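Novice: For reference, the sequence and a predicted model appear below.
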Amino acid sequence: MREYLKFYIDGQWVDPAQPGTFDVINPATEEVAGTVAAGSAGDVDRAVAAARKAFVTWSTTPVAERIALLENIAAEYQKRMPDLGAALSEEMGAPKELANGFQVNLGAGQLSTAIEVLKNFTFEEQRGGSLIVKEPIGVCALITPWNWPMNLIAVKVFPALATGCTMVLKPSERSPFTGQIFAEILETAGVPAGVFNLLQGDGPGVGVPLSSHADVDMISFTGSTRAGIDIAKNAAAGVKRVTQELGGKGPNIILDDAALAENVGKGVVTMMMNSGQTCSAPSRMLVPGARMEEAITAAKAAASTVSVGDPNGDSAIGPVVTESQFDKIQSLIQQGIDDGATLVAGGPGRPAGLDRGFYVQPTVFADVKNDMTIAREEIFGPVLTILGYDSIDHAIEIANDTEYGLAGFVAGEDLEQARAVARRIRAGSVAINDGFDFAAPFGGYKKSGNGREWGEFGFSDYLEIKGILGYTPGGDGA
């Protein structure tokens, strides 16, 4: 069993300011997998003070020095990838192939992308007689969730380091193991004292004092829309910059062509990955109404291939993260049945033969109306809803009829048509035929958040823009 009872503050592993721990439950076994120290406002004060002190020097380091540090981190990260993968499976139930593959590789990809962006990033630009300077914003509070731990830590920490900021990271209390190992990686790589600090704990104990702290300049949060609203309120009194990547209910428009069945099948499998615990998942599939039966057949066949079981085995998906999440998903599945949607695959209860662990059947509903609860709420489990459309205009109307706007998807053989549809979806990123790009911006419209991460776009929120007028005497600023 793991035991992490110290925090990483000012380059040292230190005891918490006051006693307190929390247990981490392995969602596959429902047994305690580890004990972790629980932070408090006193720990937040120490970590923020360390970051504030370190900012004086780190903010002025040459770009070459920051690149060298990030490259050192990349080397250490590669060494610890097996440890990170094992921790992921224990803390949030990711199957070993996913945990050791896409989960940890996303973190590595974000790091290599940040290095390449930094090598070519322009921090100063002369325009006429003025100099436009991009400077690090200051001390950043980074609050991350449990569902893609390494990606969501990496996408915040590495741009912050690259731009010259200092930071305090609070991982989710549901996935603290990976955060602890990540801190060990940065320590070994030689991150200067105080530049990176790690605290563990829950929202009331650490998140609230961190997001409301007077010496924090910027907050980057990924998580639920409800929690994001609370964080924004906490930060408002200090007029802090707050960036948020929140919930989603991604539309996946399947175009009316010969590849419909194939694209339906792909959409089902993509939705189920990570047990459906992805804010940008394609959870609302839109198909031509006249071909609903064909879509149902394809979806049912695809769902039957998604095996569920022990993360240490060969299953495609493992459990969902907690008992409370399991109960919420079960309630929404039953709501879909009660509201009259057609149950195509899965349904309430655990999969056959799995009597322990928070396992959910890969579930597909068809003939869903967009006003049904399962089409409106973010379920955050392996549950797909299929809705019919009459025309492309109708599909886009349904796709945009949501309070969310994080991600959208279009699948079809006619690339020009797919491009035209993608332009009309109101979301921060839209993937055509499973497109993927570390350099593309990621973030939300509407209640899915604000700000952008990934690639060079992920640097912007960590920078202040200063205009130095009269930098060149007699220069024309017009």
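Specialist: Ah, there it is.
Novice: switch to C-alpha atoms for all contacts and neighbour counts from now on
Specialist: Fine.
Novice: Now do the residue most central in space within the chain against residue 93, distance only.
Specialist: Nearest residue to the geometric centre of the chain (C-alpha atoms, centre = their mean): residue 152, 4.7 Å. Plainly put, residue 152 is 17 Å away from residue 93 if you go by C-alpha to C-alpha, to the nearest Å.
Novice: Distance of the residue nearest to the centre of the chain relative to residue 35?
Specialist: Looking at residue 152 against residue 35, where the rule is C-alpha to C-alpha, the gap reads 22 Å.
Novice: Could you do residue 64 as well?
Specialist: Counting by C-alpha to C-alpha, the gap from residue 64 to residue 35 is 39 Å.
Novice: Compare those two (neighbour count), which wins?
Specialist: residue 35 (18 against 11; other C-alpha atoms under 10 Å).
Novice: For the residue nearest to the centre of the chain, list the residues it contacts.
Specialist: 107, 144-145, 222 (C-alpha atoms under 8 Å, 6 or more residues apart in numbering).
Novice: Next step: these restricted to helices.
Specialist: residue 107 (DSSP state H).
Novice: Turn the contacts of residue 152 into TSV, columns for distance to residue 294.
Specialist: TSV is the format used below for these (distance: C-alpha to C-alpha, whole Å):
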residue	distance to residue 294
107	38
144	40
145	37
222	37
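Novice: By neighbours, which of the contacts of residue 152 wins?
Specialist: Counting by other C-alpha under 10 Å, top hit in the contacts of residue 152: residue 144 with 27 neighbours.
Novice: nearest residue to that one other than its sequence neighbours?
Specialist: Of all residues not flanking residue 144 in the chain, residue 171 sits nearest, at 4.9 Å (C-alpha to C-alpha, 6 or more residues apart in numbering).
Novice: ok, the one you found touching residue 179?
Specialist: Yes. Here residue 171 reaches residue 179: they are 6.0 Å apart, a contact under C-alpha atoms under 8 Å.
Novice: before we go on, here's another structure to hold up against the first:
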Amino acid sequence: MNPSIVERLRSAGRLDRVFIDGEWVVPQGQARSSVIDPSTEEPVAEIALGTAQDVAAAVAAARRAFATWSVSSAQSRALLLDRVHSLILERAELFAQAISLEMGAAIGFARSTQVPSAAQHIRVARDNLASYSFVTHRGDMAIMREAIGVCGLITPWNWPLYQITAKVGPALAAGCTVVLKPSELSPLSALLFAEVMQDAGIPPGVFNLVSGNGPEVGAALSAHPDVDMISITGSTRAGVLVAQAAAPTVKRVAQELGGKSPNLILPDADLARAVPAGVAAAFRNVGQSCSAPTRMIVPRARLQEVERIVLEAAASFVVGDPRSEQTTHGPVANRAQFNRVQEMISIGIAEGARLICGGLGRPEALSRGFYCRPTIFTAVHPQMQIAQEEIFGPVLALIPYDSVDEAVEIANGTVYGLGAHVQGEDLGAARAVAARIRSGQVHINYPAWNPHAPFGGYKRSGNGREYGIEGLEEYLETKAILGFQDASAPSTD
């Protein structure tokens, strides 16, 4: 463990406080929560948890600040976001160490992906704000896009900084004020982010952070009548609870929820290219991504060849201490997730899927920590639990098909529709298949990540979109003013 992150936050008094109305304040309750290092299963810090009363204070501060922030110039908001972006990059190593400590990300992955991708969300929000037309004209109408109001933002533990910036950036760009509830399981990077916001000069009340659990803080935020919008990233179960709590006040609810994403390997795909990249994508962040392509749908005639390649790809993984430069995959983030992965591996074995890699328990030589063995099942039937349920861990299912129509049916055959992949040499055929998949994003032949691409789900994967222009517009209301008359048009007086 590198104690510098915890000691830095402790000495500054951050672990004992929430951030409300521009100040670090002691929460009104006595509840506390331990931060567990998943590589050792030992507590490394303790944070104070907020209460419904703290949520009320934060919402009141956000409501007061909205009156001025919502009418501030786009230029001033863009300058603030530019300072936030710069500070994240300046403190990138602090963020990377915090993420590695709090949720077990390999330090190399935290440095190369978790932190830079989070900074990109702020940059994109800034750039979109600079070019966005908040007022357009249609005949004698003015179509105005205005900030929706006070936004409650609920973020998960698996991409702790990335999901914060994906919400805070566009919300602030739109002119909204926010109350953030980060996951109490990985709160250290969120506290560092609140420091960034303060040091960037955010006006009091525009950004507030209340640490806490879902039943107390999340529920209070969702139900609060002065919150105009809730945006949650989390499990489908959590999304349903938030939507139910928000319903009586008819607030907007944006949900980025679970997934069971397919990776459809077409018959003409170059397996030497398509399969190793698919294995890497499925096990990225130790499989703890809602859009992880953990169902590889492959031609039955090429199944044995795919099995050989996936085993070669998995053999390159180094599972171990997340602070080691040699580690490619650390532990899963917490005990509940470790238990979930073990349970689903047991179910896969009981269902009759053929285990060709990994299995139950920790990797050899690792006697403690929430480490899971990278696990691959083959000959998986599409209706097996391991092919239908989100596992959120390093478990890949190989599902054979006999025709492309059957492959598309399998791809669409879950309650989810968040991400998807299609691999094939004939780009026209791949595009045609991509168009048939019911999913918020489809990646053809592993393109580079694009922070401008809208992201969100069909079916039980959620409602609404994040990232890019669509992510900005999620935080805007539309107002039509009839009889406005375009000022550029000739006068009729």
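Specialist: Structure's in. What do you need? Worth saying up front: this structure is predicted, and the values here are computed from it rather than measured.
Novice: Relative to residue 105 of the second structure, how far out is the alignment partner in the second structure of the residue nearest to residue 144 of the first structure?
Specialist: Superposed on the second structure with TM-score structural alignment, residue 171 of the first structure falls opposite residue 182. Separation of residue 182 of the second structure from residue 105 of the second structure (C-alpha to C-alpha): 17 Å.
Novice: Can you pick out the residue with more neighbours from the two?
Specialist: Neighbour count, other C-alpha under 10 Å: between residue 182 of the second structure and residue 105, residue 105 has more, with 33 against 28.
Novice: Within the helices and strands, which one has that one?
Specialist: Following DSSP states H and E, there is no helix or strand that holds residue 105 of the second structure.
Novice: now the one 4 residues further on
Specialist: In this structure, residue 109 of the second structure sits in helix 107-109 according to DSSP H and E.
Novice: now that helix: which residue numbers in the first structure?
Specialist: So helix 107-109 of the second structure sits over residues 96-98 in the first structure, by TM-score structural alignment.
Novice: Now that stretch on the second structure. Mean distance?
Specialist: Aligned to the second structure and superposed, stretch 96-98 of the first structure gives a mean residue distance of 0.4 Å (mean C-alpha distance after the TM-score superposition for the first structure).
Novice: burial measure for residue 57 of the second structure, as a count.
Specialist: 17.
Novice: do the same with residue 237 of the second structure
Specialist: Neighbours of residue 237 of the second structure (other C-alpha under 10 Å): 11.
Novice: Over to residue 101 of the first structure?
Specialist: 14.
Novice: Does it belong to a helix, a strand or coil?
Specialist: Here residue 101 of the first structure is helix, with the state taken from DSSP: H, G, I helix; E, B strand; the rest coil.
Novice: Now which residue in the second structure aligns to residue 292 of the first structure?
Specialist: Using TM-score structural alignment, residue 292 of the first structure sits opposite residue 303 in the second structure.
Novice: Tell me the spacing between the aligned partner of residue 324 of the first structure in the second structure and residue 185 of the second structure.
Specialist: When the second structure is aligned by TM-score structural alignment, the residue opposite residue 324 of the first structure is residue 336. Computed with C-alpha to C-alpha, the distance linking residue 336 of the second structure and residue 185 of the second structure is 11 Å.
Novice: Neighbour count: these two, which is higher?
Specialist: Neighbours per residue, other C-alpha under 10 Å: of residue 336 of the second structure and residue 185, the larger number sits with residue 185, 23 against 10.
Novice: tell me, stretch 138-147 of the first structure lands on which residues of the second structure?
Specialist: Using TM-score structural alignment, stretch 138-147 of the first structure pairs with 149-158 in the second structure.
Novice: Can you show me the strands along the stretch 151-300 of the second structure?
Specialist: Counting by DSSP state E, counting those that start in this stretch, residue ranges of the strands within the stretch 151-300 of the second structure are 177-181, 207-209, 229-233, 252-256, 262-265, 295-299.
Novice: Residue 181 of the first structure maps to what in the second structure?
Specialist: Match for residue 181 of the first structure (TM-score structural alignment): residue 192.
Novice: Tell me who's in contact with its match.
Specialist: So residue 192 of the second structure contacts 9, 95 (C-alpha under 8 Å, 6+ apart).
Novice: Tell me, how many residues neighbour the residue nearest to residue 378 of the first structure when sequence neighbours are not counted?
Specialist: Among residues not flanking residue 378 of the first structure along the chain, residue 249 sits closest, at 5.8 Å (C-alpha to C-alpha, 6+ apart). The number of residues packed near residue 249 of the first structure is 28, by other C-alpha under 10 Å.
Novice: Wait, residue 249 of the first structure touches residue 374, no?
Specialist: No. In this structure residue 249 of the first structure lies outside contact range of residue 374 using C-alpha under 8 Å: 9.9 Å.
Novice: re the thing from before, common neighbours of residue 171 and residue 179 of the first structure, please.
Specialist: 149, 153.
Novice: pretty sure residue 326 of the first structure is touching residue 360, no?
Specialist: Yes. Contact criterion C-alpha under 8 Å: residue 326 of the first structure and residue 360 qualify, at 7.2 Å.
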